[in-house]
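[1] let me see the structure of the following:
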Amino acid sequence: MTRPIPTSVKQFMAKVEALCGDQHPDWALNFKTSFANTLETTLKTYEDGTSFLLTGDIPAMWLRDSTAQMKPYLFLAKEDEEIRKIIAGLVKRQFRYICIDPYANAFNEEANRKGHQTDRTQMNPWIWERKYEIDSLCYPIQLAYLLYRETGSTDQFNDDFHRGVELILDLWTVEQDHAQSPYLFERDTWRKEDTLTHAGKGSPVAPTGMTWSGFRPSDDACQYGYLIPSNMFAVVVLSYLEDLYNNLFHNEPVATRAKQLKEAIQSGIADHALVQNSKGETIYAYEVDGLGQFSIMDDANIPSLLAAPYLGFCAKDDPIYLATRRTILSQENPYYYQGNAAAGIGSSHTPENYIWHIALALQGLTALDQDSKKEMLDLLVATDAGTHLMHEGFDVNDPYQYTREWFSWANMMFCELLLDYLGFSIAP
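    Coordinates of the predicted model:
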């Protein structure tokens, strides 16, 4: 499945290649390969105006990944109607899926019963996987809003969008008190990260104002139910909804619901997420349970604590963020690994000593200076195992040992960092 690339994309790729110049031909080559790869190999468009994006080597569409895969094309969407329609079509399909089941994280192209159909949860033929992750609902709102803000497009705001927003607000409100939730998830597996404890309910939590998540953006189970980076992302996208429903749709009841939920989650983060690192500095925990337990760590997948300013929750120079950043980019984070070839953040989802290209790109995107961004770009191309594409995780001592040969999200994160370095950035 290889699609032709729109002329505007070819022209933009040539522009980026020229900006890389003779100094960085490796950056240009990786950009050319990665930026084309998503459109050529993962995208399908339909006569109903919707778009479907494979995550890569898994034949399903993740609500999270598909947004990240499309986000760098927003630079072209204002001038290029075809790209604009592709992105609007993706938003339409995302919200169609959310209307089918807002607890699901990944969907099939058709109602074909593919995926994890034996999981003990409320599966249906459309669902590839039903791991509930807050960010699966944040990302489609983000893409819908940024498309509107950057291009003026309103085509994505159909009936499914409005119904989906109501479902999201309902779900996040229910999950402020997880004891009242209908959601259960169990999988017969040797991997404890792939199932929820306590008969599918997850570890006990107390209400905090934040909203509960069963799984992390790595698709691994939360240790404690309030995942701070995802609650941060929820605060940001709820502010997007507040703006849309006040100023575009003129629907005060929905705007008020979004505002109240945003403020409750913000208060929950302020009251429960701040802890002390080993040096006694105030930092954000990764997860808390409202009962006094918390984890100091970060995971490569986004939303992460490292991503807080990238997502729009805080400024890059926020003191608590900077203290958190220093902590998670150190041995205090159990998923921070250093080796002969690289150092960075990995995940419970991949082997020990494997770090992720996504996290390296994000480290660059959240850096305060151009030199740090350049350092990450050089590291990314130096660890691509000669493929000119990004991967999932790779061994810090041997980048030729890696997971996922075809991982579109990582490719587009490299593109986003390079574009940011060259002055093309989309504010959150």
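
[2] going by C-alpha atoms from here, please, whenever you check contacts or count neighbours.
    Noted.

[3] any idea how far residue 92 is from residue 310?
    Distance, residue 310 to residue 92, using C-alpha to C-alpha, to the nearest Å: 24 Å.

[4] ok, longest strand in the protein?
    strand 398-402 (DSSP state E).

[5] residues making contact with the following helix or strand past it?
    Using DSSP states H and E, the helix or strand that follows strand 398-402 towards the C-terminus is helix 408-421. Contact partners of helix 408-421, identified using C-alpha atoms under 8 Å, 6 or more residues apart in numbering, comprise 16, 27, 31, 34-35, 37-38, 42, 55-56, 65-66, 68-70, 72, 357-358, 361-362, 364-365, 370, 373-374, 377, 380, 389-392, 425.

[6] ok so, going back, other SSEs contacting the longest strand of the chain?
    Packing contacts for strand 398-402, counted by 3 or more C-alpha pairs under 8 Å, 6 or more residues apart in numbering; DSSP states H and E, involve strand 393-395.

[7] please generate a structure for the following sequence too, so the two can be compared:
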Amino acid sequence: MHTIRLSMESRKSIFRIETLSEEINPEWAIVFRNCFKDPLVDYLENKEKNRACQLLQGSSTKWLQRSAMQASLYLPLASNDEMIREMIAHVLKQHFEFVNTSYSSAIPYGNEKSNVELYRLSYPLQLAYLFYLRTEDISQFSLLFTSASSRILALWEKELMGSGKKVILEKEFLIEVIQYLEEIFRNITRHAALEEQALTLKKRLVRHAEFASQEEHALFRKGLLVETYREKEKILNLLLGKIKETQYRDTVIDLLFCQLLLNYFKV
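    As a prediction, the model looks like this:
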């Protein structure tokens, strides 16, 4: 870490979480290093050497979701760390370029999109809004963002409302992200037509049923709501158990664990 140009505040936060995790449960510290510390160090080291970082490279909605969730872990440090702000801004740019290329109006959308693919598209939008809340930076709400948001709203309108889908994965999360878009279009970018489109879609989504949340997501949300450290520790250990299961591969359980760990330490 001494070779990485992070702010003193970031270094202190990372050291504190790693040290306290080690004291409470050494396995917590292992996940924290693998999921939070090591990807950040790898990114910054690769940046110093002008090499590509895996965090920024991808060509699927699975990458879109995972990299957005990975970047969101660093949001608590962003307000006091220029390097982290630059990283998150760059991740967002990569996301919106991917959306605009993959869902271009010039390219037919093709086969009906799965609930999972549609759900994953919400993550860069959520990251952009949370980045704004943490830093008050609005530079990510560029024409690139507007174009990507418009394409995602149009795709949700077409695939969720027009395809006959009656049940939607993580409906409440989608509605929350659409509410973020409403606020952005109303107060920041001043796109009245897109604000109205988001409002209309939200009203229509409310009437749909929702798939039961995946167990790890339900545990994570429960962990955010519980009031005592003991209750939160119990849920962290349940997520840890899932991480150690073989079927955990290709999921985002480690990222959910790490996000809850930050919440546990009030970062």
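
[8] quick one: TM-score?
    Here the TM-score for the pair of chains, by TM-score structural alignment, normalised by the length of structure 2, is 0.78; 254 aligned residues with a C-alpha RMSD of 3.6 Å.

[9] how far out from the middle of the chain is the longest strand of structure 1?
    Centre-to-centre, strand 398-402 of structure 1 and its host chain are 24 Å apart (C-alpha atoms, centre = their mean, to the nearest Å).

[10] what does stretch 52-67 of structure 2 give?
    Remark: stretch 52-67 of structure 2 is offset 11 Å from the chain centroid, using C-alpha atoms, centre = their mean.

[11] buried sites along it?
    By 16 or more other C-alpha atoms under 10 Å, the buried positions in stretch 52-67 of structure 2 come out as 55-56, 61-67.

[12] now do the same for residue 136 of structure 2: its match in structure 1.
    Mapped onto structure 1 by TM-score structural alignment, residue 136 of structure 2 lines up with residue 152.

[13] contact partners for the spatially closest residue to its match that is not a sequence neighbour?
    Closest residue in space to residue 152 of structure 1, ignoring its immediate chain neighbours: residue 78 at 8.0 Å, by C-alpha to C-alpha, 6 or more residues apart in numbering. Residues near residue 78 of structure 1 by C-alpha under 8 Å, 6+ apart: 84, 150-152.

[14] now, of those residues, which are buried?
    84, 151.

[15] what segments of the stretch 151-267 of structure 2 are helices?
    Ranges of helices in the stretch 151-267 of structure 2, per DSSP state H, counting those that start in this stretch, are 171-187, 192-206, 215-225, 229-244, 253-264.

[16] any idea how far the nearest residue to residue 50 of structure 1 once chain neighbours are set aside lies from residue 142 of structure 1?
    Closest residue in space to residue 50 of structure 1, ignoring its immediate chain neighbours: residue 89 at 3.8 Å, by C-alpha to C-alpha, 6+ apart. The spacing between residue 89 of structure 1 and residue 142 of structure 1, counted by C-alpha to C-alpha, is 14 Å.

[17] neighbour-wise, which of these two wins?
    Counted by other C-alpha atoms under 10 Å, residue 89 of structure 1 and residue 142 do not tie: residue 142 has more neighbours, with 24 against 20.

[18] for the corresponding residue of structure 2 for that one, pull up the helix or strand it's in.
    Correspondence of residue 142 of structure 1 to structure 2, assessed by TM-score structural alignment: residue 126. Assessed by DSSP H and E, residue 126 of structure 2 sits inside helix 122-135.

[19] measure the mean distance from that helix to structure 1 post-superposition.
    In the superposition against structure 1, helix 122-135 of structure 2 averages 0.6 Å from its aligned positions (mean C-alpha distance after the TM-score superposition for structure 1).

[20] which one in structure 2 is furthest away from the centre?
    In structure 2, residue 23 marks the outermost C-alpha relative to the chain mean, sitting 28.4 Å out by C-alpha atoms, centre = their mean.

[21] re earlier: check which residues of the helix holding residue 126 of structure 2 are buried.
    122-129, 131-132.

[22] swap in stretch 231-239 of structure 2?
    Here stretch 231-239 of structure 2 shows 232-233, 235-236, 239 as buried, counting by 16+ other C-alpha under 10 Å.

[23] ranges for the strands of the stretch 101-250 of structure 1?
    106-107, 127-129, 226-227 (DSSP state E, counting those that start in this stretch).

[24] redo those as CSV? Include mean neighbour count.
    Below are the strands of the stretch 101-250 of structure 1 laid out as CSV (neighbours: other C-alpha atoms under 10 Å):
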stretch, mean neighbour count
strand 106-107, 26
strand 127-129, 26
strand 226-227, 34
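
[25] tabulate those in a markdown table, adding columns for distance to residue 239 of structure 1.
    A markdown table is the format used below for the strands of the stretch 101-250 of structure 1 (distance: least, C-alpha to C-alpha, whole Å):
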| stretch | distance to residue 239 of structure 1 |
| --- | --- |
| strand 106-107 | 25 |
| strand 127-129 | 28 |
| strand 226-227 | 19 |
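
[26] so which of those comes closest to residue 254 of structure 1?
    Closest to residue 254 of structure 1 of the strands of the stretch 101-250 of structure 1 is strand 226-227 (C-alpha to C-alpha; 24.3 Å).

[27] quick check: the closest one compared with structure 2, mean distance?
    Following superposition, strand 226-227 of structure 1 is found to deviate from structure 2 by 2.0 Å on average (mean C-alpha distance after the TM-score superposition for structure 1).

[28] what span of structure 2 lines up against that strand?
    The aligned range for strand 226-227 of structure 1 is 167-168, by TM-score structural alignment.

[29] residues in contact with the matching stretch?
    For stretch 167-168 of structure 2, contacts defined as C-alpha under 8 Å, 6+ apart pick out 115, 160, 208-211.

[30] buried subset of the residues you listed, written for ChimeraX?
    With 16+ other C-alpha under 10 Å as the criterion, this ChimeraX line picks the buried residues out of these:
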select :115,160
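
[31] got a markdown table for the contacts of stretch 167-168 of structure 2, with distance to residue 8 of structure 2 too?
    Converted to a markdown table, those look like this (distance: C-alpha to C-alpha, whole Å):
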| residue | distance to residue 8 of structure 2 |
| --- | --- |
| 115 | 42 |
| 160 | 46 |
| 208 | 47 |
| 209 | 47 |
| 210 | 44 |
| 211 | 44 |
